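> this one's sequence-less:
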């Protein structure tokens, strides 16, 4: 049996840029029950990650994900991508993300560790990747 793995562009599009898709469904689609994420040194469990995404859904109007580099092999995933968002107040934020991850046996993300670099937007948006 071949397992199809998710990827970050599809996951982020479902999480942030697909109006009408319930948050729980989007998370279940791409993230294993034991999911953990470290962003810029801060670890979050799946519930804390869901809280972060719920906050972003409240403050982000629209956006996109552009994958610059991507590698997947067996249970390992790595990429470099840029997330651009327009917030409700009109602020444009662009963040470059360096990501290393691990897939669960079912192809969903089990773990992601990432470092972010603010490319555009006010300095106050530097922590948008972990904001709540």
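Great, that's in hand. Since the structure is predicted, the reported quantities are computational estimates derived from the model, not experimental observations.
> hey, let's count contacts and neighbours off CA atoms from now on
Noted.
> quick check, distance from the lengthiest helix in the chain to the centre of its chain.
In the chain, taking DSSP state H as the definition, the longest helix is helix 46-59. Relative to its parent chain, helix 46-59 has a centroid offset of 10 Å by CA atoms, centre = their mean, to the nearest Å.
> only the buried residues of it, if you could.
Buried residues in helix 46-59, counted by 16 or more other CA atoms under 10 Å: 46, 49-54, 56-57.
> okay, one more to line up with it:
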């Protein structure tokens, strides 16, 4: 897996791509993937449910990657995600990510801490 590519492409592809969000999600995430975001557990279904309304409310998303590391089956990153909304406002979030890769190289688990930037 190319972690920098994932961080840059996945948010855009899942929110604005022409493919179904499910296909985009499955390309990057292994079966059974779980995200722990600020202590909230999000599985595939909950994450995809979050994407559908985001497709209607946002007009663009940009990722600024500050640090990204892969060591064996572990990943870590610090990045800023900015979403521009249809009403003209922006939401900017700094994200600290730690994760584990499945044997096939897709993400198996992510733990994220976020804060408004």
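Looks like it came in fine. Values in this document were obtained by computation on a predicted structure and should not be read as measured data.
> picking up where we left off before, from the buried residues of helix 46-59 of structure 1, pick the one nearest residue 96 of structure 1.
Comparing the buried residues of helix 46-59 of structure 1 against residue 96 of structure 1 with CA to CA places residue 56 closest, at 16.7 Å.
> what residue of structure 2 matches up with the closest one?
For residue 56 of structure 1, the aligned position in structure 2 is occupied by residue 54, per TM-score structural alignment.
> next: residue 77 of structure 1.
So residue 77 of structure 1 corresponds to residue 75, using TM-score structural alignment.
> tell me where structure 2 has strands.
29-37, 40-43, 58-71, 74-85, 90-101, 107-116 (DSSP state E).
> structure 1: matching residues for the first one?
So that's strand 29-37 of structure 2. Aligned using TM-score structural alignment, strand 29-37 of structure 2 spans residues 31-39 in structure 1.
> sorry, back to before: just put the buried residues of helix 46-59 of structure 1 in JSON lines and tack on distance to residue 10 of structure 1.
Shown next, in JSON lines, are the buried residues of helix 46-59 of structure 1 (distance: CA to CA, whole Å):
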{"residue": "46", "distance to residue 10 of structure 1": "18"}
{"residue": "49", "distance to residue 10 of structure 1": "17"}
{"residue": "50", "distance to residue 10 of structure 1": "17"}
{"residue": "51", "distance to residue 10 of structure 1": "19"}
{"residue": "52", "distance to residue 10 of structure 1": "18"}
{"residue": "53", "distance to residue 10 of structure 1": "15"}
{"residue": "54", "distance to residue 10 of structure 1": "17"}
{"residue": "56", "distance to residue 10 of structure 1": "17"}
{"residue": "57", "distance to residue 10 of structure 1": "16"}
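> centre of the chain to the match of strand 29-37 of structure 2, how far?
With CA atoms, centre = their mean, you get 11 Å for stretch 31-39 of structure 1.
> any chance of the strands of structure 2 in TSV, plus distance to residue 6 of structure 2 and mean neighbour count?
Output for the strands of structure 2, formatted as TSV (distance: least, CA to CA, whole Å; neighbours: other CA atoms under 10 Å):
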stretch	distance to residue 6 of structure 2	mean neighbour count
strand 29-37	10	17
strand 40-43	18	13
strand 58-71	10	16
strand 74-85	11	18
strand 90-101	12	18
strand 107-116	10	18
